[in-house]
Structure formats: structure tokens, C-alpha cells
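Engineer: Turn this into a model:
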Amino acid sequence: MKSNREKNQRRALRNRSRLRKVANGRARLSVFRSSKHIYAQIIDDVNGRTLAAASTKEADVKGSGANVAAAKAVGERIAERAKKAKIKDVVFDRGGYIYHGRIKALADAAREGGLNF
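Structural biologist: The predicted structure is shown next:
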């Protein structure tokens, strides 16, 4: 019987393989969610480099990283940093997470900030 971790990893890999097919050279907005924090980074898979990153561990993010408000703040911040790096179009990599709650809040805030996906 497979553990929950193995199931999540398979789901994340399945999601990423679909993204590679539709990416067409666009960067990938990858999200990681832990019980205490949420992290987002824009990755150029062709060159294997991180172009922009944001998380709730940064000093100027107030409050807990485990709520929707913090996820919105990270989404806004990643959109700002993407603009500075001249990135407009990305593909959204939710990993193995369901598009709900903090993941959805981060994605919506990034869209409002100007990212297209």
C-alpha cells in the first residue's frame, strides 16, 4: 500500500508532465505549501533557473503563513517580482495540491497582479 507522500509525489509528477506539454517555453509558477508557510517561485525549466521567488518566511510578511491572507500576500509579491523580471506569461504548477484554499488564493492574487496563466 502506498503512503500519502508517495501518492502526492505521483500526483505532482503527473501534473508537471502535463504542464511540460502545454508550456511552449513559458516559465512555471511552482507552489509549495507546508503546514506553516507557503512558497512560490517562477522557474525557467529550459535553463533550470529560478527567476523569481516569494514566501511567507520573508521578514515583511506579517501574520501566519498558514492562512489565505498570507497566501494572497505571497501571490501579490510573486507577481511584482515577475514584472521586475519582465515575465508576463507562466504556467501554474500547483504540485499535488488541490486547487482550493491557499493555493487558489495565491493563484488569484498572482493573476490580479498581472500574471497570465
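
Engineer: Please make it C-alpha for all contacts and neighbour counts, starting now.
Structural biologist: Will do.

Engineer: for stretch 93-112, how far is the first residue from the last?
Structural biologist: 17 Å (C-alpha to C-alpha, to the nearest Å).

Engineer: Hmm, residue 25 is touching residue 19, no?
Structural biologist: No - at 10.6 Å, residue 25 does not count as touching residue 19 under the criterion of C-alpha atoms under 8 Å.

Engineer: Tell me the spacing between the one residue sitting closest to the centre of the chain and residue 2.
Structural biologist: Closest to where the C-alpha atoms of the chain average out (C-alpha atoms, centre = their mean) is residue 31, at 2.7 Å. Going from residue 31 to residue 2 by C-alpha to C-alpha gives 24 Å.

Engineer: Can you tell me which helices and strands the helix or strand the residue nearest to the centre of the chain falls within packs against?
Structural biologist: For residue 31, the element it lies in under DSSP states H and E is strand 27-33. For strand 27-33, the packing partners by 3 or more C-alpha pairs under 8 Å, 6 or more residues apart in numbering; DSSP states H and E come out as strand 38-44, strand 90-93.

Engineer: compare with the first, here's sequence two:
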Amino acid sequence: MSQVDKTARRQKIKARSRAVVRGTQERPRLCVFRSLSQIYAQLIDDESGKTLMAASSMSKENAGLTGTKSEVSAAIGKQIAEKALAQGISRVVFDRNGFRYHGRIKALADGAREAGLIF
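Structural biologist: Purely as a prediction, here's the structure:
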């Protein structure tokens, strides 16, 4: 399967799931993006169209993270959960963004749940 086919497939899955998954101020959408070497997570309020907070493996505060990509993903999940809980957000809607729920996506979700987010 070529890269174009994989991307097109993911975009179709993303469009189907985004028709159902919506974030609100009280229960924002935890959107995850995975590149080949990095992972990004953000909490989005779809009603106002604003990103409430974000965490990524590229940020300066995470420059010292070491370990496997899955371990880094779990740490990013914990970090976004801690930021959310500090803002009073405990419930979110998980948006895997068309990616399969395994590996780094699952590790991020497990890290966020472990830190206290409910979804």
C-alpha cells in the first residue's frame, strides 16, 4: 500500500469519525496526531473552534524525554491529562484522528487515563 493510499484511507476514516465525535467546553475533544517520529495531543472545544491546550513530544518542556516512542507517547498522555485536570477538565472525548487504536495511540490514551482523564 502506497503512502498516498494510507493517507487517503486515514482521511476517510477521520471524516467518518469526526461526524460523530464533537468536543464541548465541558467535555473537549482529545485529538491525537502521530507522525513517524513524534506525537501530538490537543484538547479542542469544537463549539468555539478553539484549542484549549496542547502537548507534544516536540515541545521544549519535553526535550529530555527518552525511551521508546510508546513510552514517550504515554508521557505525553499523562502531561495533557495533568494540564486538563489543572484547568478543571476531567472528562474528554477521545479522537484517534483516523489512526488505529494500538501502539502509540493506545499508549497515549492509557497514559491520559492513568493520570485521571475519563473517556
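
Engineer: So which of the helices and strands packed on strand 27-33 of structure 1 is nearest residue 76 of structure 1?
Structural biologist: Taking C-alpha to C-alpha, strand 38-44 is the member of these nearest to residue 76 of structure 1, at 10.7 Å.

Engineer: Tell me the helix or strand right after that closest one.
Structural biologist: strand 49-55.

Engineer: residues near the equivalent of residue 78 of structure 2 over in structure 1, how many?
Structural biologist: In structure 1, residue 78 of structure 2 lines up with residue 76, judged by TM-score structural alignment. Burial measure for residue 76 of structure 1: 23 neighbouring residues, criterion other C-alpha atoms under 10 Å.

Engineer: in the helix or strand where residue 76 of structure 1 lies, what's buried?
Structural biologist: In the assignment (DSSP H and E), residue 76 of structure 1 maps to helix 68-84. Buried residues in helix 68-84 of structure 1, counted by 16 or more other C-alpha atoms under 10 Å: 68-82.

Engineer: what sits against the residue nearest to the residue nearest to the centre of structure 1 when sequence neighbours are not counted?
Structural biologist: Ranked by C-alpha to C-alpha, 6 or more residues apart in numbering and with sequence neighbours excluded, the top spatial neighbour of residue 31 of structure 1 is residue 40, at 4.5 Å. When contacts are counted by C-alpha atoms under 8 Å, 6 or more residues apart in numbering, residue 40 of structure 1 touches 29, 30, 31, 32, 53, 54, 55, 74, 75, 78.

Engineer: ok, 6 Å please
Structural biologist: By C-alpha atoms under 6 Å, 6 or more residues apart in numbering, the residues touching residue 40 of structure 1 are 30, 31, 53, 54.

Engineer: What lines up with it in structure 2?
Structural biologist: Under TM-score structural alignment, residue 40 of structure 1 pairs with residue 41 in structure 2.

Engineer: repeat for residue 92 of structure 1
Structural biologist: So residue 92 of structure 1 corresponds to residue 94, using TM-score structural alignment.

Engineer: Not counting sequence-adjacent ones, nearest residue to its match?
Structural biologist: Using C-alpha to C-alpha, 6+ apart, the nearest residue to residue 94 of structure 2 is residue 30, at 4.9 Å.
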